[in-house]
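# need the 3D shape of this:
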Amino acid sequence: MKQIEKVFPIFLFALLSLIIIAPLLTPGYILTLDQVTAGKTAFPSWMSPAFLFGSVMAFLNLFLPSYFLQKIILFLIFFLAGLSMYYFLPGKLGSIRYFGGTFYAINPFFYERVMAGHWNLLLGYAVLPFIISSTLQFLENPSKKKAFILAVLTTILFSVVVHFILIFMSFFAVLSVIFLIFNQNRLSSILKYSAVFLLFVFLLNINWLLLSFIGRGNLALTISQFSRADLIIFQSVADKNFGLIVNLASGYGFWPEVYDYFISPKNVNIFWPVISAAIILISVYGFVRLVKEKEKKRFPLVIALIVFFLLSLNFAGGIALRSFADTAFTLYDKVPFLRGFREPQKLIGIVMLCYAFFGSMGIYYLGKKVARIGKLVITGIFIILPFVYTPTFFGSFWGQLRPVLYPSSWEKVNQTLKEDTGDFLTVFFPWHQYMRFKFTNNMVVANPASYYFDKPILSAQNYETKYLDTHDVRMEALHVDGLLSIEKNKVNLLGDPVHRKIAWGEDLALINVKYIILAKEKDQKLYRFLDRSEGLEKIFEDDNLILYKNNRWSLDSNKETQPLEEYTEEDLVGLDKT
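Next up, the predicted model:
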């Protein structure tokens, strides 16, 4: 019987995960907002924070299709989220732990991040309860062995999603201080082995941490490009009826909500405010009872969780929270590594963790006040609540996701490019970083061209918003931006009028562009000028793609292409005039 009890949670959460992803298990890719992949997964740079996890995925991709790996990750984020929270909760809660595990995996925050393609973030979120448990074991009985185990676990966590280095280290600091307040006799050993733990973390992550500390490496360079404009466009959003705090506290507030990129659970379940209130109230009740109990072993964790809950909710509001806006801007300006949190709503994952923990404790204490049958009814109702609260996980995520294969024309164009052994660039139009494709079930996704085609692709890396257009500093991309601005608006990127007619063949040859791919999507008609441009030859067309060859590129094909920075301003029409 005990063996069945041990295995049953594994079976149950595996079954729940399979039910959710079952409609997506047929061959094909799951393409969502930022979850874009193709046939190959490249090995990351050894200086990347994702070196460990990325290398494992790239190695597995040598034997398994990347769309198969996608489904393994999707299964794991649900399975590990449920299982880790189940085991994080005290054993005395019994079947109530199924509420905690289910809610941790089935909530609006989790749903919106799945639809946004932030699966690595969710994988880190899923294993966080395991790592918090390991942290507690370390603090209760610190040793070099436990410090090393915790350092390995956190290194894996940081490799999966680098944002957790700040989230976890902040939690570690809060929990350690509170633990020391209640266990002052362990001060020396905790400080000693905490230093050992931090040393292990530094050594295990030295491949990217050292470069980041001195402002070098891809992570530091990426963060350095962020500005206040990023805070504005990625700020948390309010519910039109209940405001910002209620929206965040209910697991919402993610910026894509205002663009309707995916179906909101609010549109499916009009009673969401009632369910949200019930979960919040039972969580508050659980916290109050735990404080009154003052269980010595668990009390530091209780206080640390509520402190981190309040911090997370406050920081998740960011600049959208008027009382905190000035502080958020100041911190963003003064503390460089905080720029990685330009989109703060991801901290609502901590709020969901606290609900799963305190809510489960609240159900337990409420059940103690009623008869056995009443306890079973209360437990059963709360276990069902997550499914009612966020029903859009089911039925292929309410019919929005389905496995897709790239159209055959993509492979035909890829073959054409591969057969050309020259060293060249291919521009992909329309010039958007995010767009809808017919074959993606009309979902808005990041442009997958650079992942799919084997030859170097020059595609847009822009946001196209009022406050921020792009962070792109590639000279070739700026050249194309300038040419498009002149073609469409007769002005360059500085706003100066330009009356010169763009000669697309010659002007793209300057940046080594030999081919142009045009996807037949919504704004395809805006690129009709390609058909009128001398030097561009249409060599392939079907219902999805058009491939143009730049015959002007061939004028210089017998000489080595000089680096872009070696051209004069007069050569670079797009840059000189933009």
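
# only C-alpha atoms for contact and neighbour calcs from this point on.
Noted.

# contact partners for residue 102?
For residue 102, the contact set (Cα atoms under 8 Å, 6 or more residues apart in numbering) comprises 82, 383, 386.

# which among those residues end up buried?
With neighbours counted by 16 or more other Cα atoms under 10 Å, these contain buried members at 82, 383, 386.

# counting contacts, what elements does the helix or strand hosting the last one pack onto?
Element membership of residue 386 [criterion: DSSP states H and E] is helix 372-389. Packed against helix 372-389, as judged by 3 or more Cα pairs under 8 Å, 6 or more residues apart in numbering; DSSP states H and E, are the following elements: helix 97-105, helix 272-293, helix 348-367.

# now the second one, please; I'll put the structures next to each other:
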Amino acid sequence: MRVKLALPGRGDRSTRPDHRALGGLVGLVCGLLALGPALRPGYLLFYDMVFVPRLAFSDRTMGVDGSVPRAVPNDFDVAVLSHLAPGWVVQKVLLIGVFVAVGAGAAGLMRTRLGAVAAALVAAWNPYLAERLAIGHWGYLLGYACVPFLVSAAAGCRSGAVRGRFRLGVWLVVLAFTGSTGAVFGLIAVLAVLLAPGPRPSWHRSMRDIGWALLIWLLADATWWFSYLFLAPTPPGGSAGVTAFMARADTPYGVIGSLLTGGGIWNQGVWFSARSSVVVSGLALLVVVVAVVVAVRRRVWRQSPALAGLGIAGVICLVLAGASALPGGSHVMTILGNDLPGGGLLRDAQKFDAVWMILVAVLAGQLVERTRDLGIRVGAQRSTALVFAAALAAWPLITLTGMAWGAWGRWQAVDYPASYVHTAQQIDRLPPGGVAVFPWTQYRSYAWDGHRVLLDPWQRLVSRQVLVNDALPLTSGVVPGDDPDARKVTQALADHGDVAAVLRSVGVRYVLVETDQPVAAGLPNLAGDRVLVAADGLRLYDLGPVHVSGGHDGPFRYTGWLLAGMSVLLVGVAGVSAGRSATGPPAGTSARHEDL
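As a prediction, the model looks like this:
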């Protein structure tokens, strides 16, 4: 527990040294070392990592086109930024920003510089970050980077700091811009800190703090939940998604051992080979277990409600991450996913391991601090104890060397072919009508991208409606997609029906065929249709004029964005009120502030 003085005209200033700058520097070094050659000019294009030269503002970008808003408001963020800088610059800044932010946030929760460096290193170099980066889930990682700041802000709000509610509101708004996944596990962390046992001003004050957090969260995140509940189609039910995306063992220590060390993602294509080693992954598991055991024996959660809350949130998220892989867990998660509004967010549950890894970073930092102190206590020279502690702090680098230098060249920056950019510009100038992309599968493998698996980029290259097959083919089977129009096309291909007629019935006028892709997924019969573009790897056909539906017209569809704007307004009002309160009390008054 620390004391934070409220000085007249200066607001809150903590007496605790702020190690965030040091942690940010550690994160920056980790980011440069991890990305390496991937930082060259050009785009990183693999799996769901799809950036384009300039993402246009559209109904899909804002999540109001009637589709499931999976990339909202992430695409909106990128659209804004890509009008200020080229898309590849935006991508690299966001990725480096993840490393810097999570390093700074984790370090800010520590008391000493040594602990700050150790915590930042774990937070910025671990299997969770590496695997989610390898699969292209940059939005998840932005939410992950917000967690330590949310914990700190919630602790300040709980302790009655003058700017506590304002600071928490700001971070909840920032969290909203990372997307739905980060918003969910970030809220878990905030509520856990606010509800954790320990000293509090009053129960009435606590309920008001919780109400404030929930209000700002609901308003700020309305950009995606409103569209999901009121504009998007009802996703198909079933257990296929839960089974396909449940956590899996990427180490010899099973699913639980993999999750404890930050791994366990379902996609084997992004696993790092070193984690299959009994020794390497065993070393990582040993450090994590020792850090947790030492923390439990010392009852570190009594240090502050912030640490207690982070511990509760970390355990909850760890359970969520592994639930579908436990006996009976898949059935429970399927019921929740099918019957609970927004339950689809529980699919790919390993993503919740993010909060656990922040907890591991803090506990590992404390373990390194204790190792140094113990060495000094038993008679070792301070320099010797420090060297031993520093060696222990390096365990993330030792156990995950495969993340270095662009995953040893797997992540390479490339440029879009000129034919793609030119065709996208031509499509945007054509008369109204949607575009369907064939062959009928949502993932591609381009020679110009090193034959990496890539989510079809045309929904972002083109500013109009683009219809793609959103069913996900996996080695274990096919997970049904959400788009009813896409399902109609899939059925027509399976029945060898008139695919062109089905396309026209759902408002598609243009068919883009990527001729450099395998055609096993199916092509429509386009004989006799006019060819508009015949470029390298591409052919664009015109099926003729179609009726273009107005979709969700009217201001109602923008309700989510209006609510999000209200959250910004409320946080701004809270900031003004806090500023007035900071200058009001006479000199010498103080407000308590909880830190780790």
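
# any idea what the TM-score is?
Once superposed, the chains reach a TM-score of 0.80 (TM-score structural alignment, normalised by the length of structure 1), with 523 aligned residues with a Cα RMSD of 3.4 Å.

# ok, residues contacting the helix holding residue 386 of structure 1?
With Cα under 8 Å, 6+ apart as the criterion, helix 372-389 of structure 1 contacts 95-96, 98-99, 102-103, 106-108, 265, 269, 272, 275-276, 363, 366-368.

# generate a ChimeraX selection restricted to the buried subset of the residues you listed.
The ChimeraX selection below is limited to those of these classed as buried (16+ other Cα under 10 Å):
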select :95,96,98,99,102,103,106,107,108,265,272,275,276,363,366,367
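
# how many neighbouring residues does residue 234 of structure 2 have?
Using other Cα atoms under 10 Å, residue 234 of structure 2 is surrounded by 15 other residues.

# contact partners for it?
Neighbouring residues of residue 234 of structure 2 by Cα under 8 Å, 6+ apart: residue 482.

# tell me who's in contact with the alignment partner in structure 1 of residue 156 of structure 2.
Counting by TM-score structural alignment, residue 156 of structure 2 lines up with residue 137 in structure 1. The contact partners of residue 137 of structure 1, by Cα under 8 Å, 6+ apart, come to residue 146.

# any idea which element residue 137 of structure 1 lies in?
Counting by DSSP H and E, the element that carries residue 137 of structure 1 is helix 119-140.

# on that earlier part again, what's the closest of the contacts of residue 102 of structure 1 to residue 515 of structure 1?
Within the contacts of residue 102 of structure 1, distances to residue 515 of structure 1 taken as Cα to Cα reach their minimum at residue 82, with 48.4 Å.

# now do the same for the closest one: its match in structure 2.
By TM-score structural alignment, residue 82 of structure 1 lines up with residue 103.

# shouldn't that match be in contact with residue 125?
No: checked against Cα atoms under 8 Å, the pair residue 103 of structure 2 and residue 125 is beyond contact range at 9.3 Å.

# hang on, residue 567 of structure 2 in a helix?
Yes: using DSSP: H, G, I helix; E, B strand; the rest coil, the assignment for residue 567 of structure 2 is a helix.

# residues touching residue 52 of structure 1, list them.
156, 159.

# for the most centrally placed residue in structure 1, what are its contacts?
The residue lying closest to the centre of structure 1 (Cα atoms, centre = their mean) is residue 118, at 2.9 Å. Neighbour list for residue 118 of structure 1: 34-35 [criterion: Cα under 8 Å, 6+ apart].

# for residue 161 of structure 1, see how far away it is.
Residue 118 of structure 1 is 10 Å from residue 161 of structure 1, where distance means Cα to Cα, to the nearest Å.
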